[in-house]
Structure formats: C-alpha cells, structure tokens
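Peer 1: this one's structure only:
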C-alpha cells in the first residue's frame, strides 16, 4: 500500500510540472502581450493548476485510505460472519469457572472435538462408509486442553473414543431432550445427543472440570488446516500400510522414518487404527498426540506476523474448518486465544491419555481406570502441571507480587445471611456405585449441623429417592441462588468445585456423599498428585523424536 502511494505521488508531481510550464515539457506562451503579463498570467495559472492537482491528490489519497479501510472492515465482517457456533453445554450440571490463582490469573479449559460427520459431499468423499451417510455424527476425537493460570504450561488429556460412560441428560436449545442414559454408552455417541454441547456435558459430568470453550473440526477441516500450515512431520518406525484383507483401514501408506504429511494423508494419519501399535483405538490416540505436538511446533514456526500470507491462509482455513461455542464467535477472540496458547513453550506442553482399563461389561471397550483417571482429572482441576515441573511466574515475566490486583468480583449478587438461605439435605452416602448402604438418618444429622451453623431454614428430605454421590455436592437451580449455594459450601468446608447448577433441583440442595458418612465434616480430599501415572502415556510437546510403533502384518 505504501509503495503504491509513493508511485502515485511521483506521477502526480510530473503532471503538475507539465501544467505549470516548468521544465522541458512546458507549454509555450501564446504570442502577443508583454513578457510581464505572460509571466503574471502563467503564475496565476500555475497556482490554480497546483491547487487543482493538490485537491485531486488529496481526494485520491482519501479515497484509497477509506477504500482500504472499508475493504479491511468488510473482510473482517466476512470472516466474523463465517464463524459457526453451537451451544457450549447442553447438560444440567453447570460448574462455576476455574478458581483464580494467588495472582488473579485463571486457567483456561478447551475441549477439542473431532467429528466424523458425513454431512456434505466433501466429508462423505473423505470419510467413506456410505452406509453412514446422513447418520448421526460421532465425536471420534476428544481432547481436553488445559492452559495453566500463569500460562507457563499446557496439558492435553485425550479420552479414547471407545470409553464407556453414563451419558448425562442433554437438552437442545430447541427444547428437544435426550434423557440420561440408563446404561453405559460409548463416549463418542455424545455428539449425536444434541451436538458438541452434550460432549462438553459428558466431560463435565465425569471430570468435574469447568470447560470454558470447545472447538470442533470435521474431516475436511483436518485436511484444510494441514494444507494451510504446509504439512506436518510425523514418524513411523517401519513402513506402514493401514489396510486389512477385508479392505478396512485408513489407507495410510508411509515409508519408515519422518514424512511431512498434509491434505488427505493427514486425515488418514489421524484416523489410523489398523497398523499402529496394537491396532486399537489407544494406538490411534497416541498417533494423534504425535500429530498435535508436531502441529503446534509448526504453528510456532510459521504463524507469525512476518508471514501475513500464511496467517491469512490459516485464519481462513480455521474458520471454515471449525465450529466453536458463542464465546469464541469473533476473530479478535480467536486471535487473543491463539496468543495465550502461544505463550507456552513446546517443552512445557504435555500430551496424555486418560488412564483406562478394558471393560468387563462390553468386550473391546474401555472404562476410566479407578483412581488413576481421577488423579489426572484432579491435577487439571487444581492447575497442577502434568509434566511435574510445577508452575512458573506470570506469563509476562513479572515476579509474583502481593500487590497484584485480585480477581474481578463476581457479577452475581452477594450471599444472604445464613438464616435466610433455605437448604434441603439429601442422603446420598451410598455412592454412585451403590456398593455401600446409605447411612441411616444421615440427612437429618447434617440438617441439624446446618441449623447449628445458622442455616435455620434447613430441612432433610428423608423420603427422597436419589442415586448416590461419591463426593458431597451442593446443587442450585438458577443463577440467583449461586452465591447462597457457595456460602453453604464454604460453611461446610467444601471446595468450590462441589457447587453445581442443576435442573434436578428447584432450590439449594445438599447431597451428602460417600465421602461424609460420619462426623461433622466431610473427609478432606487428598492433595492432587504432582506427576502423571505411567498409564497416562505422556508425550512432551518438544519431543521431535517421537515415532509410532507399527502393528505386525501392516508393513510393506
């Protein structure tokens, strides 16, 4: 733009010289009249000419500036108008936001979803399986990305698509209800229960991690992003060809060593099961981690302001590829998010898999590993770095200081006095597994305790028919009750994560869980681990030597 303006100014100056009669291109003065009058007349004409030229130049420059600005604004509006959105959480339980750290910084949790939807010609061509055309989409890739409060580290936890879970009740924005499942359901079916908002709800129900945003991408989106970045390097330990005798498999065919893949080949890598490790979905998850780690390194190398062509290509590809929640529905919000993610160096990015065990209830499927899976979720909830290196100073490099401004005050109204807060108490001490009987009279015992603490409007629901709870929770019905529910939790020494918004209740209800079968206080929760269990199969984001093992029988 600047070069064009300079060239235009040079051409205009030459024209001004021609009109004024200066230089070799001057127009001869007409015959007759004195030399003085000719000089005087030429001077007036010159001044008039210069004024006309200046007006023309200023008008032209103004037009160019306004035109460029208008074009930029229209392009910005075009990109914003192209962003597709869906509801963030369609479930009943709505957790509050993540707890700020001592410096007022807040973690960020984003659920990344890969959809196998075959809802248009491009996705059908890439996905194959004609018998599934027009069918409900499946969330075949699910990764929770956790950005630490101080932006020093990033953790990614994948859930294998074959994981069996109890699905929560999900209500679409149009009012359609998908009831809670009465049996274990494969986790990738969550997407067909109303969209990505139900996948978020399933993660929230399982992990108790507050999820701030989601990003969902389909087959053609994976292809577009890989092309826009110029390919992603991946590695295999042997030649690999993902194809069975029955014709199953992704069709991925790569030579031993490192290959830069893009386009359809990148999609094949993300979808390969037959040929990697043991031929299960777990091997596919590990391959996805290698790809995502490599992709993040490529972004850091290429997505720079000094490379505007690449940035524009990536921006357009990303917008066309993704569906996001309403909180990410503007270009500037997506840009701000990318800048936050970019603060984390690759050697502080940890890719991991939810610890799992093979299901004894459905062959070939897996379930969260008792104890180990919850340990990983607890590390994320409490903002503990999965690489075991701890947190750093605030991302801007400033040393922590007691003068750092505190987190913003909540927008909800302050809690009422305890005597004005109505609370119902439910006995849920049998736990979700129902392995233990309920403790007799537990609801009335805790109701008496609440009254002694000043919550005089507390009552026990001794006839309530409810499932058990592994941990004690306080549920509330609407935002106006949020502060009062938090006050109940604080009075009992319960963590902030125990306060849940739910459609199951009409008012504030305390569910006394398996962790509080005796005494006047629930059993203190054990501290979060400081390192991942080995079953989480961690991969460091700076590991450029990662290479996929190949399943016997799938080499060439």
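Peer 2: Perfect, thanks for sending it. In this text the structure is predicted, and so the values were computed from the model without any measurement.
Peer 1: use CA for all of it now, contacts and neighbours both
Peer 2: Will do.
Peer 1: Can you give me the neighbour number for the spatially closest residue to residue 521 that is not a sequence neighbour?
Peer 2: Excluding the flanking residues, the one nearest residue 521 by C-alpha to C-alpha, 6 or more residues apart in numbering is residue 492, at 6.7 Å. Residue 492 has 14 neighbours, counted by other C-alpha atoms under 10 Å.
Peer 1: another structure for you, compare them:
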C-alpha cells in the first residue's frame, strides 16, 4: 500500500476501498443511499467531492508548519471577500456536510487495513502450518499380522485410545552417534530399546502406561518392510528386534499379538529427537538417592554419562537423554523403565502446571520440536491430527495416570533374557482390553464398573486355519502344583474332555510343570490355528495361547487356576487399581519418587 502526504490532492484514490477487498460497504455506510437515489458514492469507490477533503494515507502525519493556520478555513472555500474567513454559518454547516461522509471513509480505511492484516496473518499461519506438516515423517500403522480387531464403542460412542511409543537406538545420523556412541553400529538396523504402551480410557478420565524391557523374549509375527518389500518370518526372540524386522508397524503388531490390545497409533523417536523435545519441554525434576555416575567400567562398556549428586535436580536437553538411557547405574532395564516413568510423570505435571495449550509461544516451540523429532503412523501424520490427539490427553489428571512395567521372570533358555510372567502380565492385559483403570482414584461408580467404560477388544484370531480335531495331536500336562499340592490325574481328566470333543489324539503327559494360569502352547506358526481351536474347545481365552520353543506340538498345561471341572472357569473381571505389585506401578501424582543407585556407580 502506498502512503501519501497530507494535503496531497486525491490521496484517497490510492487507498483500497472496502468493496474492492470483498467487504460489503453497507456494513460501514449505514446511511448511504443507493446510486439510483443519489449521485454520490456511485462507481467503484468514493472520490473527492465538493464538500469533502482528501483522507490522509495510513501512518502519515502533518509535517510541522504545513498544517492550516490557526483560525483559517480548510474546506477549500476561501469564503466571501477572499480573506479565508468562513461564512457565518460555516461552523454549523461543516459537521453536517463533511463529518458523516469522512467518518465512513475512515471506517473503510480501517476495514481495508484490517483485511490486509488478516490476509497477511492467515498467509503466514498457513505457511507455518505447511512447514510443520513438512517436518512430519510417517509410515504404516501395522505391517504384521496380529489378529486383533479394534474394539467397539461404549454407549456414549467412545473407544479407548492406545498409542505405542518407541525409542530407537539408531545411529544412522552423525548427531545420534555423537549422543549415543557406538559408531561401529551406525549401519545396523535400529532396535527399539524403549517401548511403552499408553492407554487412555474411553471416557478420557484416566491413562495407564506399560513398559516392556528390551530383552524380553516374545513372539514376533511375520512382517513385511514397507520400504523394501522384504518379508521377515515369524520368530521367537527379544522384543527390541521387532523394529529391525519391518519397522514400527512390526513392533505394533508384536505388541498386539502379545497383549490382545488393539493399538491405534505408534510414534518413534531417536536420541537427537529426545534432546530436541527435552529442550522444548524445559526443566523436569528427577531424584536420585545417592551420587550417580553412569560410566564405563571394567567388563561393562558404554554408559549414558549421567552424573548427578544425591537429591532433586532439574534436567533437560542432553542431560534428560542421559537420564532416560541410564541402565547399569539403575541396576537393570527394569530400573531404567522406572526412571523413565519418574521423568514422564514429572514432565506431565510440569506441562499441566504451565498450561502449554493456552501459551502460544510455548505451544509453537513444542510443535516445532515434536514435528522434527517424531515419526508417526500415517493416520496421525498431520499437525492437526497430532494436535487433536494431544487435546485428548491434556486433561487427564496426574493422579489418574499410572506408569508400570510388564511383570517378567528370567528366561529359562537364556538367563540374560526375560519372558512375561503369564499370570501377572495377563492380569494387566485383561485390564487394558476391558478398559479398567490402573489407579483407584476414580469415582465410586466408576470403580464399580468391572468391565471398564468401553467394550472389550475382540479376541485375537490366527490367520492359520485349524486342522480337523481328529487330526490334531494334543499333549496335556498337569500344572496344578506349586504353592498347592498338585491335583492327581488332572492331565488325564482334561485329555478325556478333549477326546469327548473329537480330539481323539489327545494324551496326558507325565511331566508336571507347575504354573499359576492355564496355557495352550504351540512350537511353529503352522500350528497356531490348531492351538486356538483347542483353547476354544476347552473355554480357555485366546490370549492364553502362546508360541513356545519348549514344546514339540500343541500342549495344554492345566494351571493352578483350573483345579477341577471340565470347562475352564471364568475368572472374575479385575477391578480398578488391581495392578499386580510386580508391575512396580507409580502414580502420576507421586512427587516423592527417587531412584536407587547401584553401588558400583556411586561416587
């Protein structure tokens, strides 16, 4: 827009008029007549009239000494006698003739300027939105077969929200090598060393988080790499390898197969991404009970480099990454998960106290960091969808957030690995499937809902077809011992039940394998459908069907939870807060949590 000087003849001709910008003049010119009624204001825009004066351009001011003399007329009419004295009635005439019309023009000016400001701001906002969208990397939600379907909605039309968070150890970028070391592994496929499932209840009133230690042996389904087309066969190995067998979509399928929980989205982040996010979030309080220095030691290479004195500290950026990576000084992967939970709980409390969703500069910083740091599943691959996702999470109170770790036991095949504790882990998966809160801080009516606020997730179903019962070999073992005396003849009783259902090849094994819960195991993928059919015949839930290299065929182990009867007993659904002690749950409102330090890493 050009600016004119005061008093320049026809200056208003350079000003955009309201109707030229698409505005309706009638919104600002309430007393104007139509061109048919009056010759004034006809045409594309008003020009200088005999009883008006030019409107100065926006931002111009009279220069000293250039304005009208005090007491002189400035209407363009010198009046009678040519001495510049106004006629006697000029004071009365001027407001009536020039005031309303001039005011209309000023309003038009304001409208024009406002229009340009809005257009300019909107344009800048659109460009920034496109910039943020351009930052986002996305991929397939799932590229493996888990047999888990999305749950139905509750009576209010709500469904739970499940998000899988994956921390990648990729050294593919120089920045990650600098932060994480191990330059010699820069070309290796990334491993998912940190994995957490975030479950938000259907009514969005509570949230539950479960971590799985990276060295936990699980069944990884067949997955196809979306980028290369390479197909990875199903295997039984530690869970962090799932990321290298087809990407985050394979890790998601692995979790679904293990838990029976439908997972809506995944998000991954690497070392440099954590630093960017931690810097944008700012200081987060953590606590250690002793001086800590996570450094290399004889026979134990690596270390995060974390070095703190005993007590509470505010950490961010690279130091936050060190905290989240510390493993040896926190005694194990289980300790590392607990430290991560402490950081996340503290971070959530800090963000909620800052009201970041109403603080535009803070929100912009977080949006910039998040879109540069995260890779997400494609169905949330835009800024708007990520923002909508965040809005669903922001109002969950901190005392309704529970962080936990899947209960595990030492792997009998390899003492350096873990396997899920079938009983306690099974309880947690059932709570997630049934949308039951991990905390006890809900209302009495909410706690009384044994089935949670949403409908159950459909039981997983194998894509492998089952053979005819008469052609399926089944071995039944007695696992009713342990803390109680084993029930004599229990394996033979259940084998007879199977024979009566058409499984003529079912036999009772002599080996006793005490365990808390009944399971059905199979050794290879081609027997999964057979195992699920056997479980269905006995009333055993499909989530108790597991692949295992410890068996040579379909094997039923009758656990301590099934000591009598011919049909598997249905357990009472878990209540809110019934998380097993072995999950080491931490409530989000716990500000006193403090980490133990392994004595070899104190200083």
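Peer 2: Alright, I've got the coordinates. Keep in mind the model is a prediction, meaning the values are calculated, not measured.
Peer 1: quick one: the residue nearest to residue 521 of the first structure and residue 516 touch, right?
Peer 2: No - assessed by C-alpha atoms under 8 Å, residue 492 of the first structure is found out of contact with residue 516, at 11.1 Å.
Peer 1: show me what contacts the residue positioned nearest the centre of the first structure?
Peer 2: With distances taken as C-alpha atoms, centre = their mean, residue 110 lies nearest the centre of the first structure, 2.8 Å away. When contacts are counted by C-alpha atoms under 8 Å, 6 or more residues apart in numbering, residue 110 of the first structure touches 144, 145, 146, 211, 212, 213, 214, 215.
Peer 1: Alignment lookup: it to the second structure.
Peer 2: Under the alignment (TM-score structural alignment), residue 110 of the first structure pairs with residue 163 in the second structure.
Peer 1: quick one on the thing from earlier: just say helix, strand or coil for the residue nearest to the centre of the first structure.
Peer 2: strand (DSSP: H, G, I helix; E, B strand; the rest coil).
Peer 1: what do you get for residue 268 of the second structure?
Peer 2: Quick answer, by three-state DSSP: residue 268 of the second structure is strand.
Peer 1: What is the neighbour count of it?
Peer 2: Neighbourhood size, residue 268 of the second structure [other C-alpha under 10 Å]: 22.
Peer 1: how distant is stretch 361-378 of the second structure from the center of its chain?
Peer 2: Its chain's C-alpha centre and that of stretch 361-378 of the second structure lie 11 Å apart, by C-alpha atoms, centre = their mean, to the nearest Å.
Peer 1: Next: stretch 69-77 of the first structure.
Peer 2: Worked out by C-alpha atoms, centre = their mean, stretch 69-77 of the first structure lies 27 Å from the chain centre.
Peer 1: counterpart of that stretch in the second structure, which residues?
Peer 2: By TM-score structural alignment, stretch 69-77 of the first structure lines up with residues 122-130 in the second structure.
Peer 1: How about stretch 185-205 of the first structure?
Peer 2: Against the second structure, the aligned range for stretch 185-205 of the first structure is residues 237-257 (TM-score structural alignment).
Peer 1: Likewise for stretch 294-301 of the first structure?
Peer 2: Aligned by TM-score structural alignment, stretch 294-301 of the first structure corresponds to residues 346-353 of the second structure.
Peer 1: Give me the buried positions along the matching stretch.
Peer 2: The neighbour-count criterion (16 or more other C-alpha atoms under 10 Å) identifies 346, 347, 348, 349, 350, 351 as the buried residues of stretch 346-353 of the second structure.
Peer 1: Could you do stretch 312-326 of the second structure as well?
Peer 2: Within stretch 312-326 of the second structure, judged by 16+ other C-alpha under 10 Å, the buried ones are 315, 316, 317, 318, 319, 320, 321, 322, 323, 324, 325, 326.
Peer 1: Residues in contact with that stretch: which ones?
Peer 2: Contact partners of stretch 312-326 of the second structure, identified using C-alpha under 8 Å, 6+ apart, comprise 179, 271, 274-279, 281-288, 294, 303-306, 336, 339-340, 343.
Peer 1: What remains of these if I keep only buried residues?
Peer 2: The neighbour-count criterion (16+ other C-alpha under 10 Å) marks 179, 271, 274-279, 281, 283-288, 294, 303-306, 336, 339-340, 343 among the contacts of stretch 312-326 of the second structure as buried.
Peer 1: tell me what the longest helix belonging to the second structure is packed against?
Peer 2: The longest helix of the second structure (DSSP state H) is helix 90-135. On a contact count with 3 or more C-alpha pairs under 8 Å, 6 or more residues apart in numbering; DSSP states H and E, helix 90-135 of the second structure meets helix 360-373, helix 383-393.
Peer 1: in the second structure, which spans are helices?
Peer 2: 90-135, 174-180, 248-259, 271-281, 317-325, 333-354, 360-373, 383-393, 422-433, 444-447, 490-500, 528-538.
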